[in-house]
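**Student:** curious how this folds, go ahead:
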Amino acid sequence: MASILIKAATVVNENRQFVADILVKDGLIEKIAPQIDASADTTINAEGLYLFPGAIDDQVHFREPGLTHKANIHSESRAAVAGGITSFMEMPNTVPNTLTQELLEDKYQIAAQNSLANYSFFMGASNNNLDEVLRTDVKNVCGIKVFMGSSTGNMLVDNPVTLENLFAQAPMLIATHCEDEATIQSNLAHYKQLLGDNIPVKLHPKIRSEEACYLSSSMAVELAKKHNTRLHILHISTEKETHLFDNTTPLKEKRITAEACIHHMWFTDRDYETKGNFIKWNPAVKTEHDRDGILKAVLDGHIDVIATDHAPHTLEEKEQPYLQAPSGGPLVQHALVAMLELYHHGKITLEQIVEKMAHNVAICFQIEKRGYIREGYFADLVLVDLNKPWQVNKSNILYKCGWSPFEGATFRSTVKHTIVSGNLAWSEGKFVSETSGKRMSFER
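**Tutor:** Below you'll find the model as predicted:
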């Protein structure tokens, strides 16, 4: 494995900034010092650049197997690496759904051959696979995913007995999608009665409402408290939900944690007018009050991590009428630069971005030797030029689906180099390596 010497980078790590050289050997960070005089296979002059630990995305849908007309592990991991995400955790609503240990292992085998980023996969829960869920290897699998709201295939877990048993017996972190299905269906029936099938997308946050989210999230929190479950609630989309979480307990001691996604901190319901189905997500993008409340909760510690919920669909699928168009959109290539744009606007610090996109994800999931710039840790590193603007357009979008909700946006920051497990994978706008990702392991 090639050695890498990074010279004179401004390191952002563990709530401080400092200029240092970094020596990478055998996939690990060997030395961090003010100056390192050593030979290396590759030397990067990082003067004026900022060095972050690689972002860890705890919620992506890379669509393989079964939905590869939208995306696959190779294409989307490449886009992630180009965007500064060096590790991902992928969801089980592929085809077939990842509801057995054998199907889970199949995904690991695909990633071992094709992923440019480091990887882990969630084991899926359904109403009738508890025995399979309980066989999950806590050391080598990131967590268990429970859809407490409508989802793909046989993955809506709405049986109260099943939920009680899952929360009581789960040997590891449970990650939940929380929306109350009965509330959603009631809201949908109401608008269908008023408008028939001609429901505009601007009503998406009224159908998948604040009430639907809060009912489900509060139930998950109640179950977790009852059974002392390690619970992680994904993609919080309302200000009201943020008050369900604690910001006084140290993160390592928390049993209940929460995630915010880029789109819920960027877009509001006003954007449906111009973006339409291209910002149709579940849970829905809601009001300006919700967007601002979520960012506030990220900053004050009620929400612990930032992720993407990257979930691509084809243009043809998204261009269908509201009721037919699927929810979700691609985000991994633009997540870090979007957060850095919020930094440029004075809304978040660089240290907070690193904490929420790297350090805290590693803490929440107990990831082994990743998420920090430390000697002896895996060299997952991202060098960024904070003052090199570029515009998102069709020619530079790397997602297989070929579009982005950020098309036309100009970002002030550019990802210059990405190192994954010690391999230089992305450099100056080009891929250097195509398969350098490693399976993540967990200290449990």
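**Student:** all contacts plus neighbour counts: C-alpha atoms, from now on.
**Tutor:** OK.
**Student:** what about Met339, which SS state?
**Tutor:** Assigned state for Met339: helix (three-state reduction, DSSP: H, G, I helix; E, B strand; the rest coil).
**Student:** would you do the same for the sequence below? I want to compare the two.
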Amino acid sequence: MNLRTTLIKNAHIVTDGKITKGDILIEGNYIKEINDSISAKSADVHVLDAEGKYVLPGAIDDQVHFREPGLTHKANIETESRAAIAGGITSFIEMPNTNPQTTTVEKLEEKFSRAAETSYANYSFMFGGTNDNLEEILKVDPKSVAGLKLFLGSSTGNMLVDDPKVLENIFKSTDMVISVHCEDEETIKKNLQEHIDKFGDDIPLKYHPVIRSEEACYLSSSTAIELAKKTGARLHIFHVSTGKETSLFSNKIPLKDKKITAEVCVHHLWFSDEDYETKGTLIKWNPAVKSKEDRDALWEALLDDRIDVIATDHAPHTIDEKNNVYTKAPSGGPLVQHALPAMLEMFHKGKIKIEKIVEKMCHNPAILFQVEKRGYVKEGYFADLVLVDLNNPWTVKKDNVLYKCGWSPFEGATFKSRITHTFLNGSLVYHNGKFTDVKAAKRLTFDR
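**Tutor:** Next comes the predicted model:
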């Protein structure tokens, strides 16, 4: 492993809500010192002049689907974590709906073993809850895993948790963060059948947010929150997609004290239902991309801290799978390479401060999941650092997309900001479009 001492000079350091000019000394895996000016103590110190560049903590993506095991024709841990590193995401938390599903401790440990062999980024996994695996949930060591994932809306296999008694038992029985996908299945089934009766399988994409409606989202989210309040469970609502749902969350207490938290995904902040006409199934996600009014309300809730985290819900499918009629085209798309550049584009447009992007993509996932010594540029923390040139435009094209599926919903978009360097646990792993082939990834640990 490449663990030489590195001195980053003249950086604009973004952390803790501030931007300061200074130097960062990296020794081994950690940030040794941050100061106005640090001198190299020996010729062995690698000096990197970051004049004009911004140094951010590596982003922590709390929701990805890397498709391994069982769905590796779409993606795998190696390919998608590599794309994440190029996109400034240095740590990921991956979901349990693989094949086989991560619903036993044995399958969870197999995933950890695979990531230890192949991942380019730091990693952890969610354990999956079902209607019949409470015994396995209780075996999980909360210090060794990111949390528990429950699908209260559609999922593959038997991962839909739709038995109210089981759900209440799970909420009562675990201290882990319970992360939930909230869409009411009965509402969606009814809406889908009405549209199939009218259009057959080739339903126009503009009806996706009508089928997977505001009502379906709100009904499920509000029910989950009611149950969390009743049981005292620690609840995190994934990928909030409607303005109506934002009323369910509070900004009255610090994040570390919140029992109920929320996440929004990049695609719900970027696209609206007007984009279905040009993007079609490429922006078919569950929950659906909804109206401009919903998007505006999500931005408002993000900026006033009712919504705590920005994530990707990175969920690749092949282009052949996507190029199907509505009922056959799977939901989900790849995002880890382009999420941070897309949010930095919103900074250029005046929608959000760079300090707030860092708060929502770096600090808050670390706080929420109690990730140990990551998510900040701080002395004593792991040196997961991303150097960004805010004025170095590039255009997303097929030939620079790194996902195994080979496409991006952002193709054709030009981003003003470019990630020039990614450090992982003190090692330079990515530099100006090239990987250094240093394997520096570590399993995330949790301060619980």
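**Student:** any idea what the TM-score is?
**Tutor:** The TM-score (TM-score structural alignment, normalised by the length of the first structure) is 0.99; 444 aligned residues with a C-alpha RMSD of 0.8 Å.
**Student:** can you name the next helix or strand after the longest helix seen in the second structure?
**Tutor:** Secondary structure of the second structure per DSSP state H: the longest helix is helix 214-231. Using DSSP states H and E, the helix or strand that follows helix 214-231 of the second structure in sequence is strand 235-237.
**Student:** tell me, that next one lands on which residues of the first structure?
**Tutor:** Aligning strand 235-237 of the second structure against the first structure (TM-score structural alignment) gives residues 231-233.
**Student:** check stretch 312-329 of the second structure too.
**Tutor:** Using TM-score structural alignment, stretch 312-329 of the second structure lines up with residues 308-325 of the first structure.
**Student:** end-to-end on that stretch?
**Tutor:** For stretch 308-325 of the first structure, the first and last residues are 20 Å from each other (C-alpha to C-alpha, to the nearest Å).
**Student:** work out the gap between that stretch and the centre of the chain.
**Tutor:** Taking C-alpha atoms, centre = their mean, to the nearest Å, the mean C-alpha location of stretch 308-325 of the first structure is offset from the chain mean by 18 Å.
**Student:** return the set of buried residues in that stretch.
**Tutor:** Neighbour-count burial for stretch 308-325 of the first structure flags 308-314, 318, 321-322, 325 (criterion: 16 or more other C-alpha atoms under 10 Å).
**Student:** just the residues you listed: which are in helices?
**Tutor:** Going by DSSP H, the helices hold Lys318 from those.
**Student:** SS state for Leu108 of the second structure?
**Tutor:** helix.
**Student:** what lines up with it in the first structure?
**Tutor:** Residue pairing (TM-score structural alignment): Leu108 of the second structure is matched to Leu104 of the first structure.
**Student:** contacts only, for its match.
**Tutor:** Counting by C-alpha atoms under 8 Å, 6 or more residues apart in numbering, Leu104 of the first structure touches 98, 121-123.
**Student:** from these, which two are the most distant?
**Tutor:** Maximum pairwise distance among these (C-alpha to C-alpha): 9.2 Å, between Thr98 and Phe121.
**Student:** find residues that contact each of those two.
**Tutor:** Shared contacts of Thr98 of the first structure and Phe121, defined by C-alpha under 8 Å, 6+ apart, comprise 92, 104.
**Student:** how about stretch 409-426 of the second structure, which residues of the first structure does it hit?
**Tutor:** Following TM-score structural alignment, the aligned partner range for stretch 409-426 of the second structure in the first structure is 405-422.
**Student:** which of the contacts of Leu104 of the first structure are conserved in the second structure?
**Tutor:** Retained in the second structure (both residues aligned by TM-score structural alignment, their matches' C-alpha atoms under 8 Å) from the contacts of Leu104 of the first structure: 98, 121, 123.
**Student:** would you map the helices across the stretch 251-400 of the second structure?
**Tutor:** For the stretch 251-400 of the second structure, applying DSSP state H, counting those that start in this stretch gives helices covering 266-270, 276-279, 292-303, 319-322, 339-348, 354-358, 364-368.
**Student:** of all the ones you listed, which lies closest to Lys32 of the second structure?
**Tutor:** Between Lys32 of the second structure and the helices of the stretch 251-400 of the second structure, the shortest gap by C-alpha to C-alpha is with helix 364-368, which sits at 19.9 Å.
**Student:** can you pull out the helices in the stretch 51-200 of the second structure?
**Tutor:** 77-86, 105-118, 134-137, 164-173, 185-199.
**Student:** nearest to Val388 of the second structure, out of these?
**Tutor:** Closest to Val388 of the second structure of the helices of the stretch 51-200 of the second structure, according to C-alpha to C-alpha: helix 77-86, at 11.2 Å.
**Student:** in the first structure, what range does the closest one match?
**Tutor:** Taken onto the first structure by TM-score structural alignment, helix 77-86 of the second structure occupies residues 73-82 there.
**Student:** mean shift of that stretch relative to the second structure?
**Tutor:** With mean C-alpha distance after the TM-score superposition for the first structure, stretch 73-82 of the first structure departs from the second structure by a mean of 0.3 Å once superposed.
**Student:** give me the contacts around that stretch.
**Tutor:** Stretch 73-82 of the first structure has contacts (C-alpha under 8 Å, 6+ apart) with 62-64, 86, 110-111, 114-117, 332-333, 398-400, 415, 418, 425-426, 429, 431, 434.
**Student:** corresponding residues in the first structure for stretch 347-355 of the second structure?
**Tutor:** Aligned by TM-score structural alignment, stretch 347-355 of the second structure falls on residues 343-351 of the first structure.
**Student:** selection in PyMOL covering whichever of the contacts of stretch 73-82 of the first structure are buried, please.
**Tutor:** Selection of buried members from those for PyMOL, criterion 16+ other C-alpha under 10 Å:
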select buried, resi 62+63+64+86+111+114+115+116+117+332+333+398+399+400+415+418+425+426+431+434
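**Student:** the first structure: matching residues for stretch 46-64 of the second structure?
**Tutor:** Under TM-score structural alignment, stretch 46-64 of the second structure corresponds to residues 42-60 of the first structure.
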